[in-house]
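structure here, sequence nowhere to be found:
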């Protein structure tokens, strides 16, 4: 069977070889590396198999499972990290009872069970205590993604994660899009779709709706553009 191109995401040959060496035996033969991208044969990967594979992945590779599709999340660059810290400071100054947790693994079930590591998860302090690597998304007020400069960011951040987070009932999904220098605030998830999704330019004052209730001064984001 030809691997589906929908399951592809850039990674290095060395990372792929290490991933295959460490992969559970029942998954190992389903992984292929074509044109610099990871491919999965024979249909979607199951959540249980994914969790074992993710635990064994190289430190340089972050795997996600969205709608049954195996994804490789790009390593963040310096500007990406600065944006997350900028957001963290603003959220914690205005809502000190909350934390913005970076790269917290979450269960985001949609058509097929999903496992995602958003760039940020805003939740009450202690919300993830006692939970494992893949925590329940209940209690999360907002999920955040900051786009990366890679070929898959359009489908991953603007389409698939938006749909997955809405289906999981996450109240707010904030997308900081570095390709367009904009912020889109997705809110009011109903029937698997965010009903509200206004977009703002860097420099605008951005209101994150309830239950987040944070107002962002975004002029600083202009310092992190290319």
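Sure, I can see it. Everything numeric in this text was worked out from a predicted model, so none of it was measured.

from here on, just use CA atoms for contacts and neighbour counts.
OK.

quick check: closest non-adjacent residue to the spatially most central residue of the chain.
Geometric centre of the chain, nearest residue: residue 118, 3.1 Å, by Cα atoms, centre = their mean. Closest residue to residue 118 apart from its sequence neighbours, by Cα to Cα, 6 or more residues apart in numbering: residue 103 at 5.4 Å.

pretty sure the one you found is touching residue 122, no?
No: look at residue 103 against residue 122 with Cα atoms under 8 Å: they stay out of range, at 11.0 Å.

quick one, which of those two is more surrounded?
residue 122 (23 against 15; other Cα atoms under 10 Å).

quickly find the element holding the more buried one.
strand 120-124 (DSSP states H and E).

output the contacting helices and strands for that strand.
strand 98-101, strand 142-146 (3 or more Cα pairs under 8 Å, 6 or more residues apart in numbering; DSSP states H and E).

deepest-packed of these, please.
Burial of these is given as mean neighbour count (mean count of other Cα atoms under 10 Å); strand 142-146 ranks first at a mean of 24.

show me how far it is from its chain's centre.
Centroid displacement of strand 142-146 relative to its chain, using Cα atoms, centre = their mean, to the nearest Å, is 7 Å.

can you spell out which helices and strands pack onto it?
helix 78-94, strand 120-124, strand 172-177.

which ones are touching residue 207?
Going by Cα atoms under 8 Å, 6 or more residues apart in numbering, residue 207 touches 213-216.

narrow the residues you listed to those that are buried.
Among these, the ones that count as buried by 16 or more other Cα atoms under 10 Å are 214, 216.

narrow the contacts of residue 207 to those in helices?
Secondary-structure check on the contacts of residue 207 using DSSP state H: no residue lies within helices.

second one coming, line it up with the first:
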């Protein structure tokens, strides 16, 4: 029996610097990402999506006024920082991104946040490609607020070697969401049921 070859990473569509040139020239209405060597377009957010991000921001900053929850900040992620992601929000120490450009180093980020989309391509990136890249980058927590399943999943224990996270804790809307250290807060998610289809 012939041994099977290990799977190889897909060939990138282009070098990351070419992607950055394209992303910088895109109109303000188009948000591009480059995760796993492939370009993706972030869909426009709807009112419920924006409300979920605002809900999280208010509660995180009330519990931890020493932090900022930044939206639309681009990050250089994966093991070699060759991917470019724009999470829905990034929780960082206050003023952490001051002086950074469009694509910041993820060092110092405590948590990245994605709210599920009803766009299949963006949804796939949020569930599979981005957690792998965020884990490889060493970001301590990844929070996926999933409007399809009415859950919030906290991924913790980043694995820089193989990507992704070692742990995932799922909280149903209506239960207490625990954001472990380095964030260290608990949130009541009852109201989140109002912000799904």
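Good, I have the coordinates. What you see is a predicted model; the values in this text were computed from it and never measured.

ok so, going back, what remains of the contacts of residue 207 of the first structure once you look at the second structure?
Using both residues aligned by TM-score structural alignment, their matches' Cα atoms under 8 Å, the second structure keeps these contacts from those: 213-216.

for the residues you listed, give me JSON lines that also has distance to residue 181 of the first structure.
Below are these laid out as JSON lines (distance: Cα to Cα, whole Å):
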{"residue": "213", "distance to residue 181 of the first structure": "22"}
{"residue": "214", "distance to residue 181 of the first structure": "20"}
{"residue": "215", "distance to residue 181 of the first structure": "18"}
{"residue": "216", "distance to residue 181 of the first structure": "15"}
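
residue 224 of the first structure: neighbouring residues, count only.
For residue 224 of the first structure, the count of nearby residues is 14 (other Cα under 10 Å).

counterpart of it in the second structure?
Using TM-score structural alignment, the partner of residue 224 of the first structure in the second structure is residue 195.

and its match, how far is that from residue 116 of the second structure?
To residue 116 of the second structure, residue 195 of the second structure is 12 Å away according to Cα to Cα, to the nearest Å.

coming back round to it: now, the contacts of residue 207 of the first structure that are in strands?
214-216 (DSSP state E).

which one of the residues you listed is nearest residue 89 of the first structure?
Closest approach between these and residue 89 of the first structure, by Cα to Cα: residue 216, at 10.3 Å.

alignment lookup: residue 175 of the second structure to the first structure.
So residue 175 of the second structure corresponds to residue 204, using TM-score structural alignment.

could I get the contacting residues of the nearest residue to its match once chain neighbours are set aside?
Leaving aside its chain neighbours, residue 204 of the first structure sits nearest to residue 218 (5.9 Å; criterion: Cα to Cα, 6+ apart). For residue 218 of the first structure, the contacting residues are 202-206, by Cα under 8 Å, 6+ apart.

output those as JSON lines; include the columns secondary structure, neighbour count and distance to residue 55 of the first structure.
Shown next, in JSON lines, are the contacts of residue 218 of the first structure (DSSP: H, G, I helix; E, B strand; the rest coil; neighbours: other Cα atoms under 10 Å; distance: Cα to Cα, whole Å):
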{"residue": "202", "secondary structure": "coil", "neighbour count": "22", "distance to residue 55 of the first structure": "37"}
{"residue": "203", "secondary structure": "coil", "neighbour count": "15", "distance to residue 55 of the first structure": "40"}
{"residue": "204", "secondary structure": "coil", "neighbour count": "14", "distance to residue 55 of the first structure": "40"}
{"residue": "205", "secondary structure": "strand", "neighbour count": "13", "distance to residue 55 of the first structure": "40"}
{"residue": "206", "secondary structure": "strand", "neighbour count": "19", "distance to residue 55 of the first structure": "37"}
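
is it true that the residue nearest to the centre of the first structure lies in a strand?
No: assessed with DSSP: H, G, I helix; E, B strand; the rest coil, residue 118 of the first structure is coil; it does not lie in a strand.

look up how far residue 75 of the second structure lies from the alignment partner in the second structure of it.
Superposed on the second structure with TM-score structural alignment, residue 118 of the first structure falls opposite residue 87. The gap separating residue 87 of the second structure from residue 75 of the second structure is 8 Å, by Cα to Cα.
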